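# got a sequence here, can you build the structure:
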Amino acid sequence: MCADTPDYKDTLNLPETDFPMRAGLPKREPEWLERWAEIGIYDRLREKAEGRAPFVLHDGPPYANGNLHIGHALNKILKDMVVRSQQMMGREARYIPGWDCHGLPIEWKIEEQYRKKGKNKDEVDVIDFRQECRKFAEGWIDIQREEFKRLGVTGTWDKPYLTMDFHAERVIAEEFQKFLMNGTLYQGSKPVMWSPVEKTALAEAEVEYHDKESFTIWVKFRVSSFDLPEVELSDEEATDEDREAVAVRVAQASEDFVGAHVVIWTTTPWTIPSNRGVVFGPDISYGLYEVTARPDECWAEVGDRFILADNLAADVMNRARLEEGMYRRVRDVTRAQLDGMTLLHPLAGVEQAEGEWDAPRDFRAADFVTDTEGTGFVHCAPSHGMEEYEMYRELGMLEDVITYNVLDDGGFRADLPFFGGKYILNRKGGEGDANKAVIDKLAATGGLLARGKIKHSYPHSWRSKAPVIFRNTSQWFAAIDRKVGDGQDDLGQTIRERALRSIDELVTWTPRTGRNRLYSMIEARPDWVLSRQRAWGVPLTCFVKKGALPTDPDFLLRDEAVNGRILEAFETEGADAWYKPGAKARFLGDEHDPEAYEQVFDILDVWFDSGSTHAFVLRDREDGSDDGMADLYLEGTDQHRGWFHSSMLQACGTKGSAPYRGVLTHGFTLDEKGNKMSKSLGNTVSPDDVTKQYGADILRLWVAQSDYTGDLRIGPEILKGVADGYRRLRNTMRFMLGGLAHFREEDRIAHDEMPELERWVLHRLAELDERVRTGYAEYDFQGAFQALFNFATVELSAFYFDVRKDALYCDGDTARRRAARTVLDILFHRLTTWLAPILVFTTEEVWLERFPGDASSVHLVDFPETPAAWRDDALGQKWTRVRQARRVVTAALEEQRRDKVIGASLEAAPVVHVEDAETLEALKSVAFEDICITSAIGLTADPSPAEAYRQPDIAGIGVVFEKADGAKCQRCWKILPDVGTHSHTGTCARCDEALAEQ
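This is a model prediction of the structure:
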């Protein structure tokens, strides 16, 4: 610029904003949290929404026993996005956070502290112990509450729900008493998953599966006798020869089978002392195999005969180190012949066994036996296996086959021959000495054919991480196929019927696959094991009559007056009242003799606690649900067997139907490579670390960008990508703020007075409004955000803002500039509110930058209503053509810029050859040179010359480059022929006029 050329920079309408390019979220976000607390944002939302239709998301309670992990963050952020978006779409969206406070994880922590101090839990007063558990939970609740709040999650943090609150404990007991009174509660003895380390029964939801190396053994059960049922031949058919032939066949079979061995295979050698029978498949082909030769170090002897499934015989012989040629198949073994055999336990008759295993074993057919692995025979220890338990229950033989050899710590009863005092697991959950003792004894007494080890998926307690066992114990159950009370209910008479119909008729599933998973689980599940043999929880508040059997009608005391006294005490004293001296007499009152009843001291499964939350949160709280139901339960996919499941069963047993109208499930969090996160692998991502490095909004943006219906990956590189996307959004918001400086209501231009470009933006907003609302309503946050992000970064920043910068900066008080600023104002209100459920901190910063004030907050604003007149599909189609043509022009100019022919697009005046008449007409009807940011542009229907630039994916448009003619305007930098002919030196007509206005 020459020295005498004026500097017009100060005459431009340049953006004005203090909104920083750098977010500084880790430092700024806590300031907004403090501000929201000061203005009571959640209470103000409730006041604002009074009278609206409520929307209640019921919080699945996290466990109060440790810092949050990334899965917690995913879950709570999703919930917050649901609540905020529903509120901003016109609902009264309530959110009451809660905590699960009872149960083994907390009790286990206190026991660990005891062990370090050399204290014995059993020597501590139970109420004192429970108080320590309560304090432990309270401490972690305070920590987790602050961690959740740091993520920008809004709710009644000052008044959450806790399962250990006195009222909650009262209601949990009351809900249990409903099962007591409606006839679905019963005491039974059956194999349940049992943790020897924790000494308690576990529910399926408390178990996770990990690989485990187990001993595996092939065990011989000797055929002690054979008695083939008589073959009945009528006098007309039978001859003496016939009868003699049958007798010969029976004698031959007896000679073949007696002394032979039926071989079983098991991965739990410790269950052999509890064996009560062997079963075979009714349709499996079996054969009798004889050893003809043997190698060294083989437990089989020449002449030994084994009965095996034909499909598995070769594998079994191989395990016994018998190669092909060392054995032969002697004969078929029929179903009738198997029925005629009597088997002996491998330890039968062993010295010093005191006759423990001398009785013949039950031997029968069972449908669950297969010939896909093992031997084709299954050994039955009904105290430790559900299939054989159910089989003997149906046969009415349980009393004959149930054993009580394994104690609650996983050790054998002291008087069990050879194995008394041996343990299945050691105290830390590792391999105990029981399996080895059983294997060694079988080997020493000739009962073993082969042994080995196998690595397989095996259930472990998710708390102690130790393997579990199946153990027959006396437990309390809720019968899910028994008629509930009088059974009069629209959805069915049993808990299972009600649950299955609720799943299909009452609940909306997001994604739909959640329905199938829960339905199949409930369809096949057994009765609910309600009892746990622990101390920290709500007790099973019931009494049983001494000397009565569980099947007796008066076994359980059912008395509303007794129940009422218990509930009254729990309301004021909590569940500790059950354990206080004199509690039994206090609750039984004058109506019942305390000496005639036993007080049950098992505690309820904690899933019953959380399953009951609908009663003391949705039903009982003023800010709960108007009809006692939640609009949404939202948890991870593991809760199909957890909270979704227990809540469904519990509510169907007490109120007759599901406690929720909708269920949303999300996947698990994995590292960037798709691996499960593990501290030992060092691939965990802590929410605290992310908020300290990037800010919570980046974590929230990661959630919004992810497909939560599957597993979600997160790690340093992924977070960097999220942060880059955030910066692009932030720049879009900053441009709007800068362009709206000093915008006044009188500057606003009506829709029908706007240029086409602005009306096209409003048309796109109308389309986007529908997409965003639908996305939020359907919990499709990824879809809603992606639509917003593409609009903000591609259609606004890369197109509309790029085009309109010239008018915003250089125009005087023109209708075009006013229209552009009107659109910026409209964009501002929509983008900030639409993004507010996701970027809670950033949108608040943007809002306050424009509307400062003590009471101001974007979160107190609803999504603006969009006028129907904005939607103009024909205009949208036209501008799709215009933007396509622009793409060809800008690509052609970029090629010239890359070749150093021009430095900026304003140096160009290209000629655009357009074959399609409709497209050419569209381009001529707009200021296409402004759209392409060139100083001039030519439009022609002439065929494109050979040298024209073409875009492969856009047919019918060619661009021939030409330089702009004229001088460069020193204010707007356009190159125009009229520059220098106006009163203001070196300006074009537009800039000269703008300067004259100043």
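
# make it CA atoms for all contacts and neighbour counts henceforth
Noted.

# how about the strands in the stretch 501-650 of the chain?
Along the stretch 501-650 of the chain, the stretches classed as strands by DSSP state E, counting those that start in this stretch are 508-510, 528-529, 531-532, 543-545, 597-599, 603-604, 632-636.

# looking at the ones you listed, which one is packed in the most?
With neighbours defined as mean count of other CA atoms under 10 Å, these peak in mean count at strand 531-532, which reaches a mean of 26.

# for this protein, list the residue farthest from the centre, please.
Here the chain reaches farthest from its C-alpha mean at Asp240, the gap being 73.7 Å by CA atoms, centre = their mean.

# for the most centrally placed residue in the chain, which residues are in contact?
Against the mean C-alpha coordinate of the chain, by CA atoms, centre = their mean, the closest residue is Gly636 at 1.2 Å. The neighbourhood of Gly636, defined by CA atoms under 8 Å, 6 or more residues apart in numbering, consists of Asn75, Thr665, His666, Gly667, Phe668.

# could you find the closest non-adjacent residue to it?
Residue nearest to Gly636 in three dimensions, not counting chain neighbours: His666, with 4.6 Å by CA to CA, 6 or more residues apart in numbering.

# wait, the one you found touches His640, no?
No: using CA atoms under 8 Å, His666 is not in contact with His640; the gap is 10.9 Å.

# coming back round to it: turn the contacts of Gly636 into CSV, including secondary structure, distance to Pro15 and neighbour count.
Formatted as CSV, the contacts of Gly636 follow (DSSP: H, G, I helix; E, B strand; the rest coil; distance: CA to CA, whole Å; neighbours: other CA atoms under 10 Å):
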residue, secondary structure, distance to Pro15, neighbour count
Asn75, helix, 40, 22
Thr665, strand, 45, 24
His666, strand, 43, 24
Gly667, coil, 44, 18
Phe668, coil, 44, 20
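
# isn't there a helix covering Glu373?
No: under the criterion used here (DSSP: H, G, I helix; E, B strand; the rest coil), Glu373 is coil, not part of a helix.

# and the closest residue to it other than its chain neighbours, how many neighbours does it have?
Nearest in space to Glu373, with sequence neighbours left out and distances taken as CA to CA, 6+ apart, is Leu312 at 6.9 Å. Neighbour count of Leu312, defined by other CA atoms under 10 Å: 16.

# Arg94 too?
25.

# what's the answer for Tyr289, then?
Using other CA under 10 Å, Tyr289 has 23 other residues around it.

# helix or strand for it, which one?
strand 286-291 (DSSP states H and E).

# hmm, back to that, and the residue nearest to Gly636, how far is that from Glu635?
Distance of His666 to Glu635, computed by CA to CA, to the nearest Å: 6 Å.

# pull up the overlap in contacts between those two.
Asn75.

# ok, which of the strands of the stretch 501-650 of the chain comes nearest Asp780?
strand 508-510 (9.4 Å; CA to CA).

# who does that closest one touch, helix- and strand-wise?
strand 662-666 (3 or more CA pairs under 8 Å, 6 or more residues apart in numbering; DSSP states H and E).

# run this one through as well so I can compare:
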Amino acid sequence: MTDQPEPAAPDWRATVFLPKTDFPMKAGLAQKEPAILAKWAADDLYGQLRAARAGRERFILHDGPPYANGDIHMGHAMNKVLKDIVVRSQSLLGKDAPYVPGWDCHGLPIEWKVEEQYRKKKLDKDQVDPIAFRAECRAYAERWVDVQRDQFKRLGVMGDWDDPYLTMKYDAEATIAGELLKFAESAQLYRGAKPVMWSPVEKTALAEAEVEYEDITSTQIDVAFEIVESPIPELVNAHAVIWTTTPWTIPVNQALAYGPEVEYVHLNIVGHSSGIKSALVATALYAQFAKRVGLPPIASGSSDQGVSVECDGAFKGADLAGTLVRHPMHHLGGFFAKPRPMLPGDFVTTDAGTGLVHMAPDHGEDDFLLCKAHGIDPVFAVEGDGKYRADWGWLGGQGSVINPKFNAPDGPICTDLREAGGLLAASADFQHSYPHSWRSKAKVIFRATPQWFIAMDKALKPSPLPGRGLGEGPSPDTASLEGQALSPTLSPEGEREFTLRQTALAAIDATRFVPEKGRNRIGSMVAGRPDWVISRQRAWGVPIALYVNRATGDYLRDPAVNARIVAAFRAGGADAWVTADHQALLGNDHNAADYEPQSDILDVWFDSGSTHAFTIEARYGAGTVADLYLEGSDQHRGWFQSSLLESCGTRGHAPYKAVLTHGFALDGQGRKMSKSVGNVVDPLKIIGESGADILRLWVASTDYFEDVRIGKEVLATTSDAYRKLRNTYRYLLGALDGFDEAERVAPADMPELERYVLHLLATLDGELKAALGAFEFNRYARALTDFANNDLSAFFFDIRKDSLYCDAASDPKRRAYRTVLDLLFHALVRYAAPILCFTAEEVWGTRYPAGGSVHLLEWPEVDGAWANDDLRMKWERLRTMRQHLTAEVEPLRRGKVIGSSLEAEVTAVVYDPADAALLRATDFAELAITAPVTVTEGDPALAVEMSGDDLVRFEVAKTEHDKCGRCWRHLPDVAEDSALCGRCAEVVAG
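The predicted structure follows:
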């Protein structure tokens, strides 16, 4: 008798309700995202959204303008993505949240690039027609606006890309000029000759925000000034010694400064190589001075070189009042022959040097102020290119003064001083931090030139109304100004008047800062900043459209003239000033021959500081204030501050209600990105390889209030988090295949597990709203991903897959599960939309191909009543026990005692009656995905010393029950292996 083959086990796969979806696990974002962008553009999604939100509460994020001069970098990408997340999330909350992108188009960054083309051709820009040159700058900016616009759009940033604001648009230039004229009409503007930071390479003044500090090594010198007159007779013919690290300022010296409370010692010197026989230095600094110039300790005998020093008296600095010295180069006559006064300076310390400071009012703020107080004015010896004037008595026509060789110990300055007997020591070894232009990277100098300033401490006329309750900080009143910098003054009419500094500090108090530390940072900067220098000696920008009276030196303040200037700018842009018929602008009341039109241009920070006027107010109405400004933390000294000062000076309040600052993007090792180092991470490359959503998720997941890192490892972690989220959406789409409203179950009729998940959803909903309110998108992203991974994929989905696959379609439990999945889908796709803008659109479109854009939707309707603390406590305990059991099962699975947890039969030894009741009331085998669980009670006497997980002990063994051929569960009612359990038999039978 031949053996007959055993009949094949029945194949029940066709009876299982497996998820079905076309949504692929492989994202392919780099290929899909451009098509989604094209659809948004074709559908005018931004216009649809404006129409849908019309009339709603408005939220305005005002875009800080990047310069239009190069491809975007990671800082740009991080900033724009954060802004887009803010705008999309506010729109999701139902608000009308427009976004108008903008660009800074004037100024040195662009002009410098255009000049580079001239330098390559060995052409002089100054010989080019100014209108033609400005046209080249405009064309350069237009080209880069178009390039950057496409790059920002590729990031998924949604906004009014067809009508952005540009500082070079005619209306913008007219408004900028008009804002300047407001300062002029209120007399806050003045022309003065203060030292400002000046770039000899770029030949223009620079703002603090245009300067970066780098460590350099400079020449330090000790120079002797012979005392020719003094109320202390023994000091006559002695030498007052100064120390400086800027030898090039010695040819512009006009005085020396001493500390009134500093003690000085008069030294008799024998045998020094310089020939100096006596010197005056601070007692506390003698040791440092002696080391530099080669002197022994006082009264210690001769040094190895035969030099000896004795003290011939000590004096308080105040005793030096009336002392005169002469310049080491006095023999040159003219400017150098005039004796220099010694003046009291509170800024003189004994931290370094000699305790005496040489004063060059052309090249230092302290120098300028002290000399001005004593009637000494700048002489403007150093030209814009960093060379001394050709007619200057010493080194005329030479320089550049920032050239290390020019200042070196063997350079012309030190050589001449040495020959004149005035140089005691020189060494090129002093290391310190020094300002550089952040564009040309060249060193800058302080240089006094005629410039236009906005006064910080002049009473404003008319006095502004400080504070408008703009943010979540305190709403200031006049009392809040009393302690700020200066007290208010009284006008002749008895009205309280406040300065620009006071008004700005009050506005800072009224503004919300995220993070809060930003308040102190910008506050300290405003409290201590000098007057705002707003003029630049360049060609590409908005001209300072003022007429200065040739006879009086005052500028014209005529509203009618100003109105004609603004109208001319509006019609023909800023070029209208370059080609102006000035008599026509001045009108019949003024003679053009009496006035000098100004040729300087405005600081670009004034341009960008005025953007609120021609963007926010122009589009949304006068008096409208932005809800949020969002930029990098360096903008406390840049755009945040220039916008604040501009608005406070013209409107009496800040242009923003809140300010959010983020850190900088560093490489994976935490280093600043640098092309020379080769560690630059290119956002465009990331987008091209992985897609913008990966970059967006990285931004949202970082602690962006601080500096953040990005590199291969960081992006790999982000990609993994994205993959898990995408898998969640794929599961939801597949599990909801064919779901319709007839299947829906009311929450009250659902099993406890479903109601517990609704509780978790309600809790998540509140957490996400709170995170949005705090602008904490890393908290938002973490809460969303943790919910998807831990509460759904690893728990809820895992437990209910048996019901989804194997229960009858009409089974109440399965219907309840799918109802909750539907609620989860509608919530999660909306929650993710502000961050994963492309993926959320793909997910939504997969389920609802004709359902429009996900970005037109509003925040999901999540019932707060779903939150149930009793359910939470009960299910948290069940989850803890489930995790405890899983830890016991895993070793058996790894040891191949069992193939999966479904083969694990469990005995739960419970020592807490409450836990025993909980387990008996729950199908714990279903929760733990095991074979049947038997609950037995342990000895209560042993429970006294137990707590937590110890109160439940799980004993695990391989089950002897057969496996259902359909659901694969090992159950007592399965007659034989591969047969059906009772539930599956009933479902298959229909």
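
# just give the TM-score of the two.
For these two chains in superposition, a TM-score of 0.93 is obtained (TM-score structural alignment, normalised by the length of structure 2); 944 aligned residues with a CA RMSD of 2.1 Å.

# distance to Val248 of structure 1 for the strands of the stretch 501-650 of structure 1 - can I get that in a markdown table?
Converted to a markdown table, the strands of the stretch 501-650 of structure 1 look like this (distance: least, CA to CA, whole Å):
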| stretch | distance to Val248 of structure 1 |
| --- | --- |
| strand 508-510 | 67 |
| strand 528-529 | 54 |
| strand 531-532 | 58 |
| strand 543-545 | 60 |
| strand 597-599 | 63 |
| strand 603-604 | 63 |
| strand 632-636 | 67 |
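
# between those strands, which gets nearest to Asp930 of structure 1?
Here strand 508-510 is closest among the strands of the stretch 501-650 of structure 1 (CA to CA), at 46.4 Å.

# what's that closest one aligned against in structure 2?
Aligned using TM-score structural alignment, strand 508-510 of structure 1 spans residues 512-514 in structure 2.

# by how much does the matching stretch deviate from structure 1 on average?
In the superposition with structure 1, the average deviation recorded for stretch 512-514 of structure 2 is 0.6 Å (mean CA distance after the TM-score superposition for structure 1).

# quick revisit: what's the match for the residue nearest to the centre of structure 1 in structure 2?
Aligning on TM-score structural alignment places Gly636 of structure 1 opposite Gly632 in structure 2.

# ok, Tyr286 of structure 1 next?
By TM-score structural alignment, Tyr286 of structure 1 lines up with Tyr264 in structure 2.

# for the stretch 551-700 of structure 1, what spans make up the helices?
560-573, 583-588, 606-611, 613, 643-654, 687-693, 696-705 (DSSP state H, counting those that start in this stretch).

# with structure 2 overlaid, report how far the strand holding Tyr289 of structure 1 is off on average.
Strand 286-291 of structure 1 sits 2.6 Å off on average (mean CA distance after the TM-score superposition for structure 1).

# right, and Pro251 of structure 2 touches Gln398 too?
No: the criterion here is CA under 8 Å, and Pro251 of structure 2 misses it with Gln398 at 11.6 Å.

# okay, these two: which has more neighbours?
Neighbours of Pro251 of structure 2 and Gln398, each counted by other CA under 10 Å, are more numerous for Pro251; the result is 22 against 16.

# tally of neighbours for the aligned residue in structure 2 for Ala836 of structure 1?
Using TM-score structural alignment, the equivalent of Ala836 of structure 1 in structure 2 is Ala833. A total of 22 residues lie near Ala833 of structure 2 under the criterion other CA under 10 Å.

# in contact with Ala833 of structure 2, which residues?
Arg88, Thr839, Ala840, Glu841, Val854, His855.

# do Gly159 of structure 2 as well
Tyr46, Pro98, Tyr99, Val100, Pro101.

# excluding its backbone neighbours, what's nearest the first one?
This means Tyr46 of structure 2. That would be Gly159: by CA to CA, 6+ apart, it lies 6.4 Å from Tyr46 of structure 2.

# and what of the second one?
With CA to CA, 6+ apart as the criterion, Pro98 of structure 2 has its nearest non-adjacent residue at 6.3 Å, and that residue is Ile60.

# what's the answer for Val820 of structure 2, then?
In space, Val820 of structure 2 is closest to Glu754, 6.7 Å off (CA to CA, 6+ apart).

# counterpart of the one you found over in structure 1?
Match for Glu754 of structure 2 (TM-score structural alignment): Glu758.

# can I get the helices of the stretch 551-700 of structure 1 in a markdown table with distance to Leu407 of structure 1 and mean neighbour count?
Converted to a markdown table, the helices of the stretch 551-700 of structure 1 look like this (distance: least, CA to CA, whole Å; neighbours: other CA atoms under 10 Å):
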| stretch | distance to Leu407 of structure 1 | mean neighbour count |
| --- | --- | --- |
| helix 560-573 | 32 | 18 |
| helix 583-588 | 28 | 18 |
| helix 606-611 | 23 | 24 |
| helix 613 | 34 | 28 |
| helix 643-654 | 28 | 25 |
| helix 687-693 | 42 | 17 |
| helix 696-705 | 47 | 24 |
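
# burial count for the equivalent of Gly317 of structure 2 over in structure 1?
Aligned by TM-score structural alignment, Gly317 of structure 2 pairs with Arg335 of structure 1. Arg335 of structure 1: 17 surrounding residues under other CA under 10 Å.

# ok, the one 3 residues further on next?
Counted with other CA under 10 Å, the burial measure for Leu338 of structure 1 works out to 23 neighbours.

# check Pro260 of structure 2 too.
18.

# separation between the match of Glu754 of structure 2 and Ser905 of structure 1?
Taking CA to CA, one finds Glu758 of structure 1 at 23 Å from Ser905 of structure 1.

# and what of Thr372 of structure 1?
On the measure of CA to CA, Thr372 of structure 1 and Ser905 of structure 1 end up 74 Å apart.

# of the contacts of Gly636 of structure 1, closest to Lys436 of structure 1?
Among those, and counting by CA to CA, the member closest to Lys436 of structure 1 is Phe668, at 38.5 Å.

# got a list of what the closest one touches?
Residues in contact with Phe668 of structure 1 (CA under 8 Å, 6+ apart) are Gly71, Gly636, Thr637, Gly710, Asp711, Leu712.

# counterpart of Leu920 of structure 1 in structure 2?
Checking TM-score structural alignment: Leu920 of structure 1 goes with Ala916.

# just tell me what Gly396 of structure 2 corresponds to in structure 1.
Gly396 of structure 2 maps onto Gly420 in structure 1, by TM-score structural alignment.
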